[in-house]
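**Student:** Quick one: sequence and predicted model below, then my questions.
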Amino acid sequence: MTASPAPFTPLPPLARTVRGSGPGLLLAHGAGGSVHDNWGPLLDDLAAHRTVVAPDYPGSGDSPDEPGAAHSLDELADRLLAAADAEGLADFDLVGYSLGAAVAVRIATRHPGRVRSLLLLAGVAGGSRRLRLLADQTIALAAHPALLAGHSLAVGFGPSWVEALSEEEFAGLRAAMAAAPVPAGLRWQFDLAGRADVRAELARVAVPTLVVSATEDGLVPPEQHRALARGIPGARLAELTAGHLPVVERLPELRDLLLGFLADPAAEPATTGRI
């Protein structure tokens, strides 16, 4: 007698932020972040031009953790697409940050008819031993918030920005980071960021693409960003002198790049090159 297959249990919908009106814009955040952490300062500007749908991964923001789940790029891609479906987006522009860049590439290659354009910020391409080591270090430090804060300051922010802080600003930032709760999903998200690899599928991306590289990124090496730009046919590269958090360090310039690209994805960005 053959055992019956286990019943299929659909994955729960991800919590999501929805703002604005007009053409759809789907946002994919980074490992250990959330919609608020990674996109918060940009949401009002983006929502002035687009219907923004921004889901939180399990264990981030308002999405509960899912202990024991084996998360993958395919799963995240499909769950973000489900969020877009639930909000009535037939197609959309797609912006991915850090791990979210790999998720965005997977969406664009698994569901090519849905994506109008692609912007990848400080993104993971894959195949980096250094990124794997940094992800492992972050996971190991998750149980030690003060040490994790110091590690994140050292690799997450650009040296130019950090060294320009006053002693009071630096101490306040470090204290705030040490006091912040560690997201429940940080471990699996950094594990996925360290082993994700979308290099083999980049050639199948067939939409206008802008890759924004953070040239002082100590967490996702800039060579990862450049690999995305090299691998995607016709992709353009813009560089920001910043660490892994341009939304903190170079917000006005990042806003201009995003809004300019969304206004005309086929146009050469005014800030192509290093700024």
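**Tutor:** Noted; the coordinates are in hand.

**Student:** C-alpha from now on. contacts and neighbour counts both.
**Tutor:** Fine.

**Student:** so where do the strands sit in the chain?
**Tutor:** For the chain, the strands defined by DSSP state E cover 16-19, 24-28, 51-55, 92-97, 115-121, 209-214, 236-240, 273-274.

**Student:** Arrange the ones you listed in a markdown table, one row each, with mean neighbour count and distance to P221 as further columns.
**Tutor:** Formatted as a markdown table, the strands of the chain follow (neighbours: other CA atoms under 10 Å; distance: least, CA to CA, whole Å):
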| stretch | mean neighbour count | distance to P221 |
| --- | --- | --- |
| strand 16-19 | 18 | 29 |
| strand 24-28 | 26 | 19 |
| strand 51-55 | 26 | 25 |
| strand 92-97 | 24 | 13 |
| strand 115-121 | 25 | 12 |
| strand 209-214 | 28 | 9 |
| strand 236-240 | 22 | 13 |
| strand 273-274 | 13 | 16 |
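
**Student:** want to throw those strands into a markdown table with distance to L141?
**Tutor:** Converted to a markdown table, those look like this (distance: least, CA to CA, whole Å):
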| stretch | distance to L141 |
| --- | --- |
| strand 16-19 | 28 |
| strand 24-28 | 24 |
| strand 51-55 | 26 |
| strand 92-97 | 22 |
| strand 115-121 | 25 |
| strand 209-214 | 24 |
| strand 236-240 | 28 |
| strand 273-274 | 33 |
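
**Student:** Looking at these, which is nearest to F190?
**Tutor:** With CA to CA as the measure, strand 92-97 is the member of the strands of the chain nearest F190 (13.4 Å).

**Student:** try this one next to it:
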Amino acid sequence: MSVVLTRGTEVHYRTEGKGPHLLLVHGSTADSASNFSALAPLLTDHHTLITPDYAGSGDSPLPEGGELTLDLLVEQIAATARATTDQPVDLAGSSLGAVIAAATAAAHPHLVRRLILIGGWARNDDPRQQAFFTLWRRLADLDPASYEEFITLFAHSPAHLAAQSTDQLADMYAASQPTEGARRQIDLDLTVDIRARLSKITAETLVVGATLDHVVPVHHARELHASIPHSHYAELDCGHNTLHERPKELADLINQFLT
């Protein structure tokens, strides 16, 4: 585990593998170890993976005052990229990580060679999306057990959940605990809007949507694709947690796009 400092905050990150540098940005309420546990082993033969935990996840603390901003997280990802190589990196993010990755590519085009956005969004101001994130956030304060069950049931497709044993499902619930970092990250989920930044992305981009996504419905991924100049688009038949439901198919898409 390595550490980089930026804007007075610590960012803890790991590197593993061999080949060109690929920086992976995890989603909200998760960390790199849990988010990329199924995907990372499928990538390390071809890429040197950089997996930071941004503020509020893993060992990376929240900033003083606790409030998270998109610009802070962008600078944390940019600082991690600079700390690991003097060459542009390939950058991939999932869920809120996709939003952060897109904003990083817009703010620091010289740092990003190619960009991959998985289950991301440009805005979430429609009533359904606001209702979903608001309920998720409220459960974090009022009922941690229901919070864990709620996001687990929505983040995976019905078929994927039905294939789990009772014990496996209980483990999935337990992995979704409402920490203070998770609360602050959901607060950011509720307000983040990157529509004005997308036209500034110059890196060749692949957007990946999930047809059964009930956390960030697939029309958000399609909107991202339509808003990013010269981007490519692919869809996988799964829920929001593409990283665990379709790791092999996703790794194939990533490897093909980057090579």
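**Tutor:** Noted; the coordinates are in hand. No experiment lies behind these values; they were computed from the predicted model shown.

**Student:** Return the distance of the aligned partner of T241 of the first structure in the second structure relative to Q129 of the second structure.
**Tutor:** In the second structure, the residue paired with T241 of the first structure according to TM-score structural alignment is D237. D237 of the second structure is 21 Å from Q129 of the second structure, where distance means CA to CA, to the nearest Å.

**Student:** which of those two has more neighbours?
**Tutor:** More crowded of D237 of the second structure and Q129, by other CA atoms under 10 Å: Q129, with 17 against 14.

**Student:** counterpart of the more buried one in the first structure?
**Tutor:** Q129 of the second structure maps onto L131 in the first structure, by TM-score structural alignment.

**Student:** My guess is its match contacts E223. True?
**Tutor:** No. Checked against CA atoms under 8 Å, the pair L131 of the first structure and E223 is beyond contact range at 10.6 Å.

**Student:** who touches both of these two?
**Tutor:** The contact sets of L131 of the first structure and E223 do not overlap (CA atoms under 8 Å, 6 or more residues apart in numbering).

**Student:** Translate I77 of the second structure into the numbering of the first structure.
**Tutor:** Counting by TM-score structural alignment, the partner of I77 of the second structure is L80.

**Student:** Chain neighbours aside, what residue packs nearest to its match?
**Tutor:** In space, and not counting its chain neighbours, L80 of the first structure is closest to P55: 6.6 Å by CA to CA, 6 or more residues apart in numbering.

**Student:** so what corresponds to that neighbour in the second structure?
**Tutor:** So P55 of the first structure corresponds to P52, using TM-score structural alignment.

**Student:** and that match, how far is that from F132 of the second structure?
**Tutor:** Taken as CA to CA, the span from P52 of the second structure to F132 of the second structure is 27 Å.

**Student:** what's the answer for D252 of the second structure, then?
**Tutor:** 31 Å.

**Student:** Between the two, which has more neighbouring residues?
**Tutor:** For the pair D252 of the second structure and F132, the greater number of neighbours falls to F132 (17 against 13), based on other CA under 10 Å.

**Student:** ok, the closest residue to that one other than its chain neighbours - how many residues close by?
**Tutor:** Nearest residue to F132 of the second structure, sequence neighbours excluded (CA to CA, 6+ apart): V215, at 7.6 Å. Number of residues near V215 of the second structure (other CA under 10 Å) recorded here: 19.

**Student:** same deal with D86 of the second structure?
**Tutor:** Neighbours around D86 of the second structure, by other CA under 10 Å: 9.

**Student:** Distance of the alignment partner in the second structure of S21 of the first structure relative to D90 of the second structure?
**Tutor:** With TM-score structural alignment defining the correspondence, S21 of the first structure maps onto K18 in the second structure. Distance, K18 of the second structure to D90 of the second structure, using CA to CA: 14 Å.

**Student:** same thing with S32 of the second structure?
**Tutor:** Taken as CA to CA, the span from S32 of the second structure to D90 of the second structure is 16 Å.

**Student:** how close does the residue nearest to L80 of the first structure get to L26 of the first structure?
**Tutor:** 8 Å.

**Student:** Identify the contacts common to these two.
**Tutor:** With CA under 8 Å, 6+ apart, P55 of the first structure and L26 have common neighbours L80.

**Student:** mind listing the helices for the stretch 151-275 of the first structure?
**Tutor:** Under the criterion DSSP state H, counting those that start in this stretch, the stretch 151-275 of the first structure contains helices at 159-163, 167-179, 186-195, 222-231, 246-249, 251-263.

**Student:** in the second one, what counts as buried?
**Tutor:** Spelled out, that is helix 167-179 of the first structure. For helix 167-179 of the first structure, a neighbour-count test (16 or more other CA atoms under 10 Å) marks R174, M177, A178 as buried.

**Student:** Please apply the same query to the first one.
**Tutor:** Buried positions in helix 159-163 of the first structure, judged by neighbour count with 16+ other CA under 10 Å: P159.

**Student:** and the equivalent of L198 of the second structure over in the first structure, how many neighbours?
**Tutor:** Structural alignment (TM-score structural alignment) places L198 of the second structure against L202 in the first structure. When neighbours are counted by other CA under 10 Å, L202 of the first structure registers 21.

**Student:** Touching, L202 of the first structure and L228? I think so.
**Tutor:** Yes. Between L202 of the first structure and L228 there is a contact at 7.1 Å, judged by CA under 8 Å.

**Student:** overlap in contacts of those two?
**Tutor:** Contacts common to L202 of the first structure and L228, judged by CA under 8 Å, 6+ apart, are absent.

**Student:** re earlier: which residues does the match of Q129 of the second structure contact?
**Tutor:** G194, L219, V220, P221.

**Student:** can you do 7 Å?
**Tutor:** By CA atoms under 7 Å, 6 or more residues apart in numbering, the residues touching L131 of the first structure are G194, L219, V220.

**Student:** Kindly reformat the residues you listed as TSV containing distance to A164 of the first structure.
**Tutor:** Compiled in TSV, the contacts of L131 of the first structure are given as follows (distance: CA to CA, whole Å):
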residue	distance to A164 of the first structure
G194	30
L219	20
V220	22
